[in-house]
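Undergrad: build me a structure from this.
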Amino acid sequence: MALTDYRVLLIDCDEVLVDRDSGVWTALQPLFEGRRQLPERAALLADYKAVMRSLLPRFDELGYSGMLCFAHRHIAERLGCKASWEESLTFARSVPYWPLFEDAPGAMLYLRKFYRLLVLVDRNIEDRGQLCERLGLEPDDLLSSAAHPLDQSHWLRDLGVEPSEALLLSREPAQAPASAGLCLIRRARLDHRQPCTADVCISSMADLVRQHQIALRR
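TA: You can find the predicted model right below:
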């Protein structure tokens, strides 16, 4: 299907719109104070993501902030330092300040003219208002990732969306709901040396806008 054939964009918030890795790395900086050498960024972030995945089954129990607190304490232990619960909570409360990718707001402004935009996000309720304001979204446009699993598609129909009309924007590895399309955002140049394994591959949100404009002219 062409980009213009879809009617709904399902957009993963983190690493598509929000630069989560940079936000997490910045929020972890207090743990590095007094260390002669910084830990390796990619390895530490990979460890953080693995811990967060392991905590997903406890999402209803802990909430997103609770998961972040436990992840922070895990990273502290990995670095051989102690972190108080207050410090872990400060880390968890850094989420509203994670930076957006520079092209995200403008791309969302353009795309909403042609698509229904639904953003899959893990955030506390109190953090969602600020995210909506930064991206020009309505609260109903935000869907909890935990409550809308991508290995199922029934919830799309509950929202009045046919899965075949939806395109998921995500980072690798990702799998779209059954019958839905998949668009992978690959910002690193090395990613583009590999063949595109999705319906669409883009290098940025601005690139998605450009490809959509090209599709309109065909």
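Undergrad: from here on, contacts and neighbour counts on C-alpha atoms
TA: Will do.
Undergrad: farthest residue from the center of this protein?
TA: R36 (32.1 Å; Cα atoms, centre = their mean).
Undergrad: to compare against the first, here's the next sequence to fold:
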Amino acid sequence: MFDTYDALSFDCYGTLIDWETGIAAVIGPWARRFDSTLTDEQVLVAYADEEARVARETPTMLYPDVLAEAFRATGRKLGYPVPDAEAERLGSSVPDWPAFPDSHDALASLGERFRLIVLSNVDRASFEGSRQRLDIEFDHIITAQDVGSYKPAQRNFDVLTAYARDDGLSLLRVAQSLFHDHVPAKRAGLPGVWINRRHDRPGWGATPDPGQDVRPDWEYPSMAAFAEAARA
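TA: Below is the predicted model:
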């Protein structure tokens, strides 16, 4: 069913890299110093809209600084102070965020049939740390630093589709976030595969509610399941 596509465009954080675990490792213990009852999920939900807002309002800010400012804003929202050292710790933590266990093997398998492209809300230096964790060479990488804006801004998808058009590629968007990826990808006319990493958990976690009904063309609970379907 995927034979008509020759390139896959991936989101990275939430799809290939477990950003919720990475973010929660810093902001969860911080929050519980003030309220021991707060769960990682509760803190991630408080954080989600702040990161999206900071990225939207300061589109040329590098991602480590977006993370740090979003952490400070989360602290203001919850009523707890965020020391600069802890804000900067979150900002510099991206290379430490773990890859999902199935990401490398799935990407290696998919790379035998498709060109692998990344469009991600990140800076080049931070992404290189994640790429090393994934241990994959991508055919093309587009970061927020390259574009000067953050998804779900349509400009990011305009850059992606222009690249695909110039290279004559039939492109499929593969991502976890409905908010950051599938809503704007639909607007850009890109078919999508939803890697629903939170299929067994309620709510949106570190990803904002998409705010509208969006129906990706395909849905799988993991990269491993998608890769198996693509092989079939």
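Undergrad: TM-score them against each other, please.
TA: Between these two chains, after superposing, the TM-score reads 0.82 (TM-score structural alignment, normalised by the length of the first structure); 207 aligned residues with a Cα RMSD of 2.6 Å.
Undergrad: ok, back up a step: the residue farthest from the centre of the first structure sits in which helix or strand?
TA: Using DSSP states H and E, R36 of the first structure sits in no helix or strand.
Undergrad: mind checking how far it is from E87 of the first structure?
TA: For R36 of the first structure, the distance to E87 of the first structure equals 21 Å [Cα to Cα, to the nearest Å].
Undergrad: now check the first structure for the residue matching R173 of the second structure.
TA: Residue correspondence to the first structure (TM-score structural alignment): R173 of the second structure is matched to L168.
Undergrad: repeat for E219 of the second structure
TA: Counting by TM-score structural alignment, E219 of the second structure lines up with C201 in the first structure.
Undergrad: name the element the match of R173 of the second structure belongs to?
TA: L168 of the first structure belongs to strand 166-170 when assigned by DSSP H and E.
Undergrad: check which element follows that strand along the chain.
TA: strand 181-185.
Undergrad: which parts of stretch 46-65 of the first structure are buried?
TA: By 16 or more other Cα atoms under 10 Å, the buried positions in stretch 46-65 of the first structure come out as D47, Y48, V51, M52, L55, F59, Y64, S65.
Undergrad: what's the answer for stretch 71-91 of the first structure, then?
TA: A71, H72, R73, H74, I75, A76, A83, E87, S88, L89, T90, F91.
Undergrad: narrow those to those in helices?
TA: Of the positions in the buried residues of stretch 71-91 of the first structure, A71, H72, R73, H74, I75, A76, E87, S88, L89, T90, F91 sit in helices, assigned by DSSP state H.
Undergrad: ranges for the helices of the second structure?
TA: In the second structure, the helices defined using DSSP H lie at 19-32, 40-57, 63-78, 84-91, 103-110, 124-134, 144-147, 154-166, 183-187, 223-231.
Undergrad: roughly how far apart are V24 of the first structure and S144 of the first structure?
TA: Here the distance between V24 of the first structure and S144 of the first structure works out to 20 Å (Cα to Cα).
Undergrad: cool, L159 of the first structure as well?
TA: Using Cα to Cα, one gets 13 Å for the distance from L159 of the first structure to S144 of the first structure.
Undergrad: next up, the contacts around L119 of the second structure.
TA: L119 of the second structure sits next to S9, F10, D11, C12, I141, I142, T143, A144, N156, L160 when contact means Cα atoms under 8 Å, 6 or more residues apart in numbering.
Undergrad: perfect, I'm done here.
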